[in-house]
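Student: coords below, sequence missing:
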């Protein structure tokens, strides 16, 4: 509904806790922003009556609160002291296929194994073609299933060795939670594209795409899963035992390539990812935006004693807008942060709008202007990104109807010029506004109806993130620079290589 890239998934896992399924439910609820089409939880326990390990699952389309609205699911169905969960957003064509709802589970000669995946395998087409030649049948269109086939076909002796063998054959972006009969395994690809953190609650370890899931269950953040790390948590090892860690080496020797867009837009501001608070980084983005585009160089009209106002497009750009205002005020550039747009949080992705102007009407159901704040003022809108530009145009039109003196648009990231192939849903290159107008900023400003349009530079983006996060790790900026750190088979069809 909103003209933004979408992240494909959120994952959560917990080991050796009596309320494993319930805590996974709370964790997935906190990660709902990472995927809203389907969700699932799988647990593991030994069934005395059947004399074997079992992995019950509960998965369905919809939001977490709706899928798990019956307490009996946790009392009678999802038994066990270990669980993994998954929120999913998918490609359009594969979204309605129930076989694609994760986590996946299989039973093979070494026992049960379940998996939840956030990312995209760059060599999925080659792997799928190889398995098809061997006569392997696929149950889904997701590249996650390929990992399970690699594990089950491995000739290694133990299940952990089989998992490591499989991971050495995949490339691209992947943060994984895997559940065996008695172990929880957390994996992050050697480039570290997607975030994954380790926490602890009541003496039990848990893992999550973002630390906001730890807060809701009162878990302590321990550390990030390291790029290339395979962390094994053994149920029989006891709560005092340290996890066993293995290390994968990067296939292409590119080092870390953490997704910088996680800071710009995807992750919640109350989360810590890649070792730093998202809120802190976003305020830094606003700070650098102010250095490059101060208010006194933007405003064109004299509105008397009325200060220019800065408004954000809620919610992801709120903190960047605050950082922008604070930095301007610090150097004497007069401006004021105001709430000029109100977001309706109760509009679902499937909202059916009346009439024929569907997209514009959906924007109006999502946002509304505070006319008394905007009228007669010089307005600076701060947003985190522009993709196609359609939503930006509708928002500016709504603000124009409130009779401002002038309207300017600031973006706390560079122009998006290329798609992501590492676990995000982006439009094709020709659909991106920056490409449609050959990166002509004046033409793009005219397209969305503003007096001026300004972006944070690529150097400003990287410097603002690195200033806030002193870890020394590098970041993937491919969507802004076309510099892809891991080769991708660009000819693959989404339906054949579904990103999760």
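Tutor: That came in fine, so what should we check first? Only a predicted model underlies this, so the values are computations on that prediction, with no experimental measurement involved.
Student: going forward, measure contacts between C-alpha atoms and count neighbours the same way
Tutor: Will do.
Student: quick one, helices of the stretch 1-150 of the chain?
Tutor: For the stretch 1-150 of the chain, the helices defined by DSSP state H, counting those that start in this stretch cover 20-30, 64-67, 72, 124-133, 144-153.
Student: and the angle from the last one to helix 124-133?
Tutor: To tie it back to what came earlier, the one meant is helix 144-153. 50 degrees (axes from the mean of the first three to the mean of the last three CA atoms, to 10 degrees).
Student: ok, second structure coming up, stack it against the first:
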């Protein structure tokens, strides 16, 4: 049996996509492929690039990793992606059959010429808008929310590409960052709340838009600044121009970017992700310290927080669990017996650092709890006398609707159980999560402001800053992000 999602999966929330665009270099597609490679952590199941020389648009999209589509074994593909401007996308799929027609960037020939678009996030009224467009005669080629934007732009009677895009985006809701490309223009846009990230960089005379600064570092580009919430930037032969076409809203950047999504070496919204995670670990130790002998991270995402926890608690930090980085997300497992070998395909206990010790395990989150249970069992089998788990985020009690692959609320362990019940289920001597105020303190805020929270923390609080038009009766009606419609 071939599985598309590993039962040994790390049981984390998954970011849906990365976006990348560059304007003003003859090697635009090659730069974009490298940038997507640096952003591979944001999506591992599909990748695409569209490039233009100002006359022709060249497209390649495929399932699989960036390297499988744009690596050294695919030089003929790269040779075809000629142009001075390019945009690219990499994505992690939701449930269902992955389909090439749903891989971004999307491209269409519109009244004003070729137009390509890639999108990180989710439109929360996409189904409602789509149904209206279909009634008016629109024909959709994918099941993605992103395609709604293309149709709205196509129907606009505004004169310029930018004005058409603004008119389209005024008809949708959600958390998003977009990169768009016409024959002579690159456009970047963040939603008014700034939920999803987008940064501006420069290398030589070329400008870059991408999800994280690590996408700049890989090609030696300079970070210029973050694109602001609600900001639209136009990059063309005249340089960079900035507009704010939407009603201002308070910033509600996704706090899970700091906890898990972003790469540790990125700078996000002025914060070092690595430093933020260490700070969260330190705050977690201050809130929920326990007598123990050693602090052990659940690799890889728990490492920075565990370092911060160890430093704040004065306990030694040890790699008591070793991760096998060569286990893919798709593999063959012939029998149920092999399936039940469980997490050891990805993780193995480092017995010498665990045997006879009271262990504090630090991880970034608990979603369903399946992996946590297997990790704890493995650590106990390696001889730990006590196992205490500390989580560098508050309990995940609500689903995300702004571009993160989250299970239904009924499948979120923290939505169904108390902390004590969770501790019993996963088999630890104690379990503690950082508090929501502790998380805010770690990010440099005094506490969460209940009137105007500084971040989007809806997965912990249920406080959704953007209306959920397509969510009714406790059941999502949103379009899939990379799935065939059921």
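Tutor: Noted; the coordinates are in hand. These figures come from a predicted structure and were not determined experimentally.
Student: next, the TM-score between them, please.
Tutor: The TM-score (TM-score structural alignment, normalised by the length of structure 2) is 0.93; 467 aligned residues with a CA RMSD of 1.9 Å.
Student: and residue 93 of structure 1, which of the helices of the stretch 1-150 of structure 1 is closest to it?
Tutor: Residue 93 of structure 1 lies closest to helix 144-153 among these, at 16.7 Å (CA to CA).
Student: nearest to residue 447 of structure 1, out of the helices of the stretch 1-150 of structure 1?
Tutor: helix 20-30 (36.3 Å).
Student: centre of the chain to that closest one, how far?
Tutor: 17 Å (CA atoms, centre = their mean, to the nearest Å).
Student: that one aligns to what range in structure 2?
Tutor: Mapped onto structure 2 using TM-score structural alignment, helix 20-30 of structure 1 spans residues 28-38.
Student: stretch 177-188 of structure 1 now?
Tutor: Using TM-score structural alignment, stretch 177-188 of structure 1 pairs with 179-190 in structure 2.
Student: end to end, how far does the matching stretch reach?
Tutor: 9 Å (CA to CA, to the nearest Å).
Student: before we move on, what about stretch 111-131 of structure 1?
Tutor: End residues of stretch 111-131 of structure 1 are separated by 21 Å (CA to CA).
Student: residues in structure 2 aligned with that stretch?
Tutor: Stretch 111-131 of structure 1 maps onto residues 113-133 of structure 2, going by TM-score structural alignment.
Student: check the gap between the closest residue to residue 1 of structure 1 other than its chain neighbours and residue 365 of structure 1 for me.
Tutor: Spatial nearest neighbour of residue 1 of structure 1, excluding adjacent residues (CA to CA, 6 or more residues apart in numbering): residue 349 at 6.2 Å. For residue 349 of structure 1, the distance to residue 365 of structure 1 (CA to CA) stands at 11 Å.
Student: could you do residue 215 of structure 1 as well?
Tutor: Where residue 365 of structure 1 is concerned, residue 215 of structure 1 sits at a distance of 31 Å (CA to CA).
Student: quick check: which element contains the aligned partner of the residue nearest to residue 1 of structure 1 in structure 2?
Tutor: Mapped onto structure 2 by TM-score structural alignment, residue 349 of structure 1 lines up with residue 329. Per DSSP states H and E, residue 329 of structure 2 falls between elements, in no helix or strand.
Student: same question, residue 479 of structure 1
Tutor: Going by DSSP H and E, residue 479 of structure 1 is part of helix 478-481.
Student: so that helix corresponds to what in structure 2?
Tutor: Mapping helix 478-481 of structure 1 onto structure 2 (TM-score structural alignment) gives residues 458-461.
Student: what is the neighbour count of residue 205 of structure 2?
Tutor: For residue 205 of structure 2, the count of nearby residues is 9 (other CA atoms under 10 Å).
Student: which residues sit in contact with it?
Tutor: Residues near residue 205 of structure 2 by CA atoms under 8 Å, 6 or more residues apart in numbering: 24-25.
Student: aligned to it, what sits in structure 1?
Tutor: So, by TM-score structural alignment, residue 205 of structure 2 is matched to residue 203.
Student: which non-adjacent residue is nearest residue 235 of structure 2?
Tutor: Nearest to residue 235 of structure 2 is residue 186, by CA to CA, 6+ apart, at 5.0 Å.
Student: contacts only, for that neighbour.
Tutor: By CA under 8 Å, 6+ apart, the residues touching residue 186 of structure 2 are 21-23, 85, 179-180, 234-236.
Student: now do 10 Å
Tutor: Under the criterion of CA atoms under 10 Å, 6 or more residues apart in numbering, the neighbours of residue 186 of structure 2 are 21-24, 85-87, 116-117, 179-180, 207-209, 233-237, 240.
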